[in-house]
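Participant: turn this into a model:
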Amino acid sequence: MATGNATAAATGTAPRRRRAATVVAGALLLVATVPLVFRAAGSDGVTPVPQLLAFLPWLLVPAGLALALSLAARWRPGLFWAAAVLLGLTAFVRPYGDGAPAPHGAPLARLRVLTANLEFGRATDGLLAALRRESPDLVAVQECDPERCATALDSPAVRAAYPFRLLAGHGASEGSAVLSRFPLRADGAVAGELAMPRASVTVQGHRLRFQVAHPMPPLPASLATWRTELGRLRDLAAARGPEPLVIAGDFNSSQDHAAFRAVLEAGLHDSAGRTGSPRTPTWPARTTPVLGAQIDHVLVSDALRPRAARFLDLPETDHRALAVDLELYATR
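Facilitator: Okay, here's the model as predicted:
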């Protein structure tokens, strides 16, 4: 009799386990499917879709786990669903917008661009070390607080290395800066909650426009602002004129966000993507390079050709810095 009860209990346990596995698999697939559908539709949707889209490649993990659970539960619809999600995610993991024509002729100039988000100025010392180590020609700084960062950038050593600069914004998160070895003049700004100044820079007799990017992050309360500010960067790219354009900074968006892809589609190219690092994470720094999203970018127009990109770990900030070597060619 006891043996019969044990057999009945075991027989009842297996269906319960399969049902539990089916429920968990369905939940995991739902988490992966919703952002995938919006990605395919070319829309960023509403919270939590934009936040999930930033980590789209990592959704392969719950989708793969759902496939294993569906197999264990003998849930045939789940197997087909998981396979479809995995195929869809794999298709979108490929680099986006990497079809720029190669410039012709010899380069007119070579320059190095560095962008760094200092997280309220905390990584100022790390930035100064990176400037000495990397010797960039143009620097875009975000979250340059007026006390620590702005004061450090005004030191004699930094002024000697970078005699030309722009400072904008007054708060710890709002402040931005442009440092340059080349002559520059203020060239307006992109309107935003966080300062996004622009400079006209003369590089060995050739002018280019250098724009700092720092739209608001896609938090639930600031989604509309995030879209609007990325739209203003897109408008700048679309109306850029004949002069070469660089937009560098913390875009708070990845290639899986429709609002960011619209900036690229206005005629710009992602330097990291063109040099073979389209998915190297820059945020959050605590989990990179294993886990994260690439939201810090250096975007360039056709007259600028990226030759190399390096991701730099700075202490005391939640972002990795990005240094890009560029060649400037004559515009056609």
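
Participant: rest of the way, CA atoms for contacts and neighbours
Facilitator: Noted.

Participant: so how many other residues sit close to residue 236?
Facilitator: 18 (other Cα atoms under 10 Å).

Participant: against residue 309, how distant is the most centrally placed residue in the chain?
Facilitator: Centroid-nearest residue in the chain, with Cα atoms, centre = their mean: residue 295, separated by 1.4 Å. Residue 295 sits 14 Å away from residue 309, going by Cα to Cα, to the nearest Å.

Participant: next, the buried residues of the host helix or strand of residue 307.
Facilitator: Take DSSP states H and E as the rule and residue 307 turns out to sit in strand 304-312. By 16 or more other Cα atoms under 10 Å, the buried positions in strand 304-312 come out as 304, 305, 306, 308, 309, 310, 311, 312.

Participant: and the helices in the stretch 151-300 of the chain?
Facilitator: If DSSP state H, counting those that start in this stretch is used as the criterion, the helices of the stretch 151-300 of the chain fall at 156-161, 223-238, 258-265, 271-274.

Participant: which other helices and strands does the longest one contact?
Facilitator: Right, the one you point to is helix 223-238. Judged by 3 or more Cα pairs under 8 Å, 6 or more residues apart in numbering; DSSP states H and E, the packing partners of helix 223-238 are helix 258-265.

Participant: which elements pack onto the helix it packs on?
Facilitator: Short answer (3+ Cα pairs under 8 Å, 6+ apart): helix 258-265 packs on helix 223-238.

Participant: run through who's touching the helix it packs on.
Facilitator: 46, 190-192, 213, 215-218, 245, 251, 259-260, 262-264, 266-268 (Cα atoms under 8 Å, 6 or more residues apart in numbering).

Participant: could you measure from the residue nearest to the centre of the chain over to residue 54?
Facilitator: 8 Å.

Participant: and if you look at residue 273?
Facilitator: 16 Å.

Participant: mind listing what residue 328 touches?
Facilitator: 107, 108, 109, 110, 111, 303, 304, 305.

Participant: coming back round to it: which of the contacts of helix 223-238 are buried?
Facilitator: Buried among these by 16+ other Cα under 10 Å: 190, 192, 213, 215-218, 245, 251, 259-260, 262-264, 266-268.

Participant: for residue 322, give me its contacts.
Facilitator: 114, 115, 116, 296, 297, 298, 309, 310, 311, 312.

Participant: can we see that at 6 Å?
Facilitator: Counting by Cα atoms under 6 Å, 6 or more residues apart in numbering, residue 322 touches 114, 115, 310, 311, 312.

Participant: here is a second sequence; please produce its structure as well for comparison:
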Amino acid sequence: MYPVLTPAGTERPGPPRPPLRPRHSVTAGAAGLLLAAPAVVTACRLLGTDGVTPVPQLLALLPWLTLPAGLALLLAAAARRRALALTAAVVLLATGWSSLPYTPSAVTSYGPPQARVRVLAANVEFGQGTGALVRLALRERPRFLFVSECDRACGTALTTALAAVLPHHTAVVAPGAAGSVLLSADPLHERGAVPATLGMPGATTTVAGRTVRLQLAHPMPPLPGASGPWQRELARLRDAVAARVSGPALVAGDFNASQDHAAFRAVLDAGRLRDAAREAGRSRVPTWPVEGHLPPFTQIDHVLHSEDFTVADVRFPEVEGSDHRAVLADLDLRGPR
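Facilitator: Down below sits the predicted model:
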């Protein structure tokens, strides 16, 4: 009961306050639970950190987290919890804003084009997509082919079938997912590899009289509860591209990271690199997974390039037998400005 003042100023008992409906409490609780993941993951994205499990895994799902955030807003409104509804609205707006497609870099001028370079990067999933990749490469005729999860049999099949168009190669020969091979239409020099669990070979070559650094990327995935190797190997890749003093560079492969991951953006920043998909306005086209019951939901396969290149086109062809889409990028190597 609560008091009610009469005109004479005396108090008399008023009607009882309506009790909180249990249904509203349950609805508000559900809204809070739904809001937790979008709030934490979006905060980490805005703060530029990948956090710990499950944040690195959920960052790959960032655009999809607008769904639980939106549902949390509806439930909070239905429960008549204004503070919770306001919080949900802020989280939904922040998550939606963070999920917008990345815009191309702001660039004002380039030198004249010197050569058109076609790059193809593909993960063939333990070699299962080797035959399909051969057919794709013969049809598209890339100048450089970066292949992840390519074991000895896969490497032999590729170098044999593509010997006429991509006669030069360097590889990390290893079983299963640890093998990788880089094939080139031009002679390769200064071969080496970034130390990692999965093969990351690299080399230099010459295009239009200029030395171009080539590096295949395939760090470990951020496994739940064990994202340390993923972070360390992306850091090694970052240090390798940062060691390039100047000149054209191409870094391509399965990064096991999207542009929503701080560790991936660090690679871009350290090497002064750009993502070809972003420059082509296709930064949210998912490349994984393309097998199973789930639709592809994240772009973890990339072709990165230095400022010496501009992007003419980017496509994402499927490779039968693999759980990744390939990335096919047409780039123009530019002369001095």
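
Participant: which one in the second structure is aligned with the residue nearest to the centre of the first structure?
Facilitator: When the second structure is aligned by TM-score structural alignment, residue 295 of the first structure is paired with residue 300.

Participant: kindly report the same for residue 125 of the first structure.
Facilitator: That one, residue 125 of the first structure, aligns with residue 131 by TM-score structural alignment.

Participant: what about the counterpart of residue 52 of the second structure in the first structure, distance to residue 136 of the first structure?
Facilitator: Aligned counterpart of residue 52 of the second structure in the first structure: residue 46 (TM-score structural alignment). Note on residue 46 of the first structure: its distance to residue 136 of the first structure, by Cα to Cα, is 38 Å.

Participant: in the helix of greatest length in the first structure, what's buried?
Facilitator: Using DSSP state H, we find that the single longest helix of the first structure is helix 2-41. For helix 2-41 of the first structure, the neighbour count (16+ other Cα under 10 Å) marks 18-19, 21-26, 28-33, 35-39 as buried.

Participant: which parts of the stretch 151-300 of the first structure are strands?
Facilitator: Assigned by DSSP state E, counting those that start in this stretch, the stretch 151-300 of the first structure shows strands spanning 164-168, 176-180, 184-189, 197-203, 206-213, 245-250, 269-270, 296-300.

Participant: same question, the stretch 1-150 of the first structure
Facilitator: 109-117, 138-142.

Participant: which ones are touching the counterpart of residue 325 of the second structure in the first structure?
Facilitator: Correspondence of residue 325 of the second structure to the first structure, assessed by TM-score structural alignment: residue 320. Counting by Cα under 6 Å, 6+ apart, residue 320 of the first structure touches 282, 285, 312, 313.

Participant: now for the residues you listed: which two are most distant?
Facilitator: 285 and 312 (10.1 Å; Cα to Cα).

Participant: let me see the contact set for the counterpart of residue 206 of the first structure in the second structure.
Facilitator: When the second structure is aligned by TM-score structural alignment, residue 206 of the first structure is paired with residue 210. Residues in contact with residue 210 of the second structure (Cα under 6 Å, 6+ apart): none are found.

Participant: likewise residue 137 of the first structure?
Facilitator: Contacts of residue 137 of the first structure by Cα under 6 Å, 6+ apart are 111, 112, 180, 181.

Participant: scan the residues you listed and report the most crowded one.
Facilitator: residue 180 (23 neighbours).

Participant: that one -> the second structure?
Facilitator: In the second structure, residue 180 of the first structure lands on residue 184 (TM-score structural alignment).

Participant: isn't its match up against residue 168?
Facilitator: Yes: between residue 184 of the second structure and residue 168 there is a contact under Cα atoms under 6 Å: 5.1 Å.

Participant: how about the nearest residue to residue 48 of the second structure, chain neighbours excluded?
Facilitator: Nearest non-adjacent residue to residue 48 of the second structure, counting by Cα to Cα, 6 or more residues apart in numbering: residue 262, 5.5 Å away.

Participant: quick one: whichever residue in the first structure pairs up with that neighbour from residue 82 of the first structure, how far?
Facilitator: Taking TM-score structural alignment, the alignment pairs residue 262 of the second structure with residue 258 from the first structure. As judged by Cα to Cα, residue 258 of the first structure and residue 82 of the first structure stand 24 Å apart.

Participant: who's more crowded, those two?
Facilitator: Using other Cα under 10 Å as the criterion, residue 258 of the first structure and residue 82 rank with residue 82 on top: 29 against 23.

Participant: for the more buried one, what are its contacts?
Facilitator: 63, 67.

Participant: that one maps to what in the second structure?
Facilitator: Under TM-score structural alignment, residue 82 of the first structure pairs with residue 88 in the second structure.

Participant: how far away is its match from residue 249 of the second structure?
Facilitator: In terms of Cα to Cα, residue 88 of the second structure sits 43 Å off from residue 249 of the second structure.

Participant: next one: residue 111 of the second structure from residue 310 of the second structure, what distance?
Facilitator: Taking Cα to Cα, one finds residue 111 of the second structure at 10 Å from residue 310 of the second structure.

Participant: please read the previous query as pertaining to residue 90 of the second structure.
Facilitator: 37 Å.

Participant: what of residue 157 of the second structure?
Facilitator: 32 Å.

Participant: same check, this time on residue 254 of the second structure
Facilitator: Taking Cα to Cα, one finds residue 254 of the second structure at 21 Å from residue 310 of the second structure.

Participant: same thing with residue 80 of the second structure?
Facilitator: Distance from residue 80 of the second structure to residue 310 of the second structure, by Cα to Cα: 52 Å.

Participant: outside of the strand holding residue 307 of the first structure itself, list whatever touches it.
Facilitator: 271, 272, 275, 320, 321, 322, 323, 324, 325, 326, 327, 328.

Participant: which two in these are spaced the farthest apart?
Facilitator: 320 and 328 (25.2 Å).

Participant: hmm, back to that, can you pick out the ones from the contacts of strand 304-312 of the first structure that are in strands?
Facilitator: Using DSSP state E, 321, 322, 323, 324, 325, 326, 327, 328 are the members of the contacts of strand 304-312 of the first structure that sit in strands.

Participant: so how many other residues sit close to the fifth one?
Facilitator: Applying other Cα under 10 Å, we find 20 residues neighbouring residue 325 of the first structure.

Participant: could you pull up the residues touching it?
Facilitator: 111, 112, 306, 307, 308.

Participant: also the fourth one?
Facilitator: By Cα under 6 Å, 6+ apart, the contact set of residue 324 of the first structure is 112, 113, 308, 309.

Participant: I'd like to know how far the closest residue to residue 270 of the first structure other than its chain neighbours sits from residue 170 of the first structure.
Facilitator: Spatially, and ignoring its direct neighbours in sequence, residue 270 of the first structure is nearest to residue 299 (4.6 Å; Cα to Cα, 6+ apart). According to Cα to Cα, residue 299 of the first structure and residue 170 of the first structure sit 26 Å apart.
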